[in-house]
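Trainee: Next comes the sequence, and after it the predicted model I'd like to discuss.
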Amino acid sequence: MSLINDELKGRIASEVAAVTRLETKLTLLVGFVVTAIPLLLSRKLELITGLAALAALVFALCISLDGLRPRRWAVVPEPQPFVEELGGSSRIEILGVLIGTRVDAFEGNKRIGEIKGRRMHQALIVLLLAALLSGASVNLGRADTAEGSKGTNSCKVNASEGDHP
């Protein structure tokens, strides 16, 4: 029983470490997106792809923040009920109940880690889409500017070379 208990303690500790790493990555993602939004807005953008890129960045930010949202993490064991329920029990009974509560907590916490991991992957995919849209929008914005200046120059030339009485 002690071996099972020790194994569960180790698995829970590694689960906590994995979720902590996910939260660190999500925090970095939030910082990146928050920095990217003003940079995108400072560029000359094509309207439709620029708005789509901005919307994708905001969506990636929302997904990342949802991944960072606090969730109820199961603590093993909840001290008060554990002491009240097993105060006078034998070592084997206590270990059995402790193992059961650790298994329940592990399963509940595993779901939290899966949600955070899924949110991180979703945010990265949306961020990739935002990067593609941003690049397209900047290039289209430059092309519009270049075409607009050519058109203006050609209009000036035509206006000066036009037929005047």
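Mentor: That came through, no problem. Numbering: from 1, shown residues only.

Trainee: Please count neighbours and contacts with C-alpha atoms only from this point.
Mentor: Will do.

Trainee: show me where the protein has helices.
Mentor: Taking DSSP state H as the test, the helices found in the chain are 2-41, 47-68, 79-86, 91-161.

Trainee: The structure to be compared is supplied as follows:
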Amino acid sequence: MILREDGVSCPDRSPQAKQPSPTFSRDPRHAENRFIALAVPFGSVANKEQLERGLHVAISETVRIPPKSVDPAIKNYHWLDLAKGLFDAYDTGAEAALVLDANGHIAEEPGFNVFVVKDGSLKTPAYGVLPGITRRTVFDICVEIGLSATAALVVLRSKGLTRCSSPRLPAGLCP
């Protein structure tokens, strides 16, 4: 309803659960649940030029926070590891960062999932990532076009991945 009233087309929706303490206590048992829903016009993590040519990507030495510590399957906005990965990338002149899991496998890029197309099939990391709407949409598109798609370990070099380029739509698929 709010989207219809505001006329926002192709919005980036962001439901958020907050648990602030009314007394500023650090004891999580004193927290009170709050819900916030945001809808803003879609914005890309890349500018027009970057969308045309792809992003320059660097592999960060920063390790993605393990799922046993912070579950990435829950959108949590805990971006310290991802932000550090971006700083690592920017320090090398890159525009985006591949962040690895604790075992050295590709996890994700800050702000979007990673997809690898090799030998006629698509792979995306199965571990340490948000299995969100964009990822599900890519799987659905693969089914429609007959491209095999799996969530699996994406090994950096031992499987022949030696270079990468960002897709034309680095984040956010809109109908």
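Mentor: Nice, thanks for sending it over. Predicted, not measured: the structure shown is a model, and the values here were computed from it.

Trainee: Superposed, what's their TM-score?
Mentor: The TM-score (TM-score structural alignment, normalised by the length of structure 1) is 0.21; 64 aligned residues with a C-alpha RMSD of 6.0 Å.

Trainee: about what we covered before: reformat the helices of structure 1 as a markdown table; add mean neighbour count.
Mentor: Converted to a markdown table, those look like this (neighbours: other C-alpha atoms under 10 Å):
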| stretch | mean neighbour count |
| --- | --- |
| helix 2-41 | 15 |
| helix 47-68 | 20 |
| helix 79-86 | 11 |
| helix 91-161 | 16 |
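
Trainee: any idea how far F32 of structure 1 is from A55 of structure 1?
Mentor: A55 of structure 1 sits 15 Å away from F32 of structure 1, going by C-alpha to C-alpha, to the nearest Å.

Trainee: what does G148 of structure 1 give?
Mentor: 33 Å.

Trainee: And for V126 of structure 1?
Mentor: In this view, V126 of structure 1 and F32 of structure 1 are 13 Å apart by C-alpha to C-alpha.

Trainee: try L47 of structure 1
Mentor: 23 Å.

Trainee: ditto for L132 of structure 1
Mentor: For L132 of structure 1, the distance to F32 of structure 1 (C-alpha to C-alpha) stands at 16 Å.

Trainee: And for L40 of structure 1?
Mentor: Distance from L40 of structure 1 to F32 of structure 1, by C-alpha to C-alpha: 12 Å.

Trainee: M120 of structure 1 too?
Mentor: From M120 of structure 1 over to F32 of structure 1 the distance is 13 Å, taken as C-alpha to C-alpha.

Trainee: Equivalent analysis for N139 of structure 1, please.
Mentor: Taking C-alpha to C-alpha, one finds N139 of structure 1 at 22 Å from F32 of structure 1.

Trainee: cool, I112 of structure 1 as well?
Mentor: Taking C-alpha to C-alpha, one finds I112 of structure 1 at 23 Å from F32 of structure 1.

Trainee: what's the residue positioned nearest the centre of structure 1 in contact with, if anything?
Mentor: For structure 1, S64 is the residue whose C-alpha lies nearest the centre (C-alpha atoms, centre = their mean; 2.7 Å). By C-alpha atoms under 8 Å, 6 or more residues apart in numbering, the contact list for S64 of structure 1 reads 26-27, 29-30, 119-120, 123.
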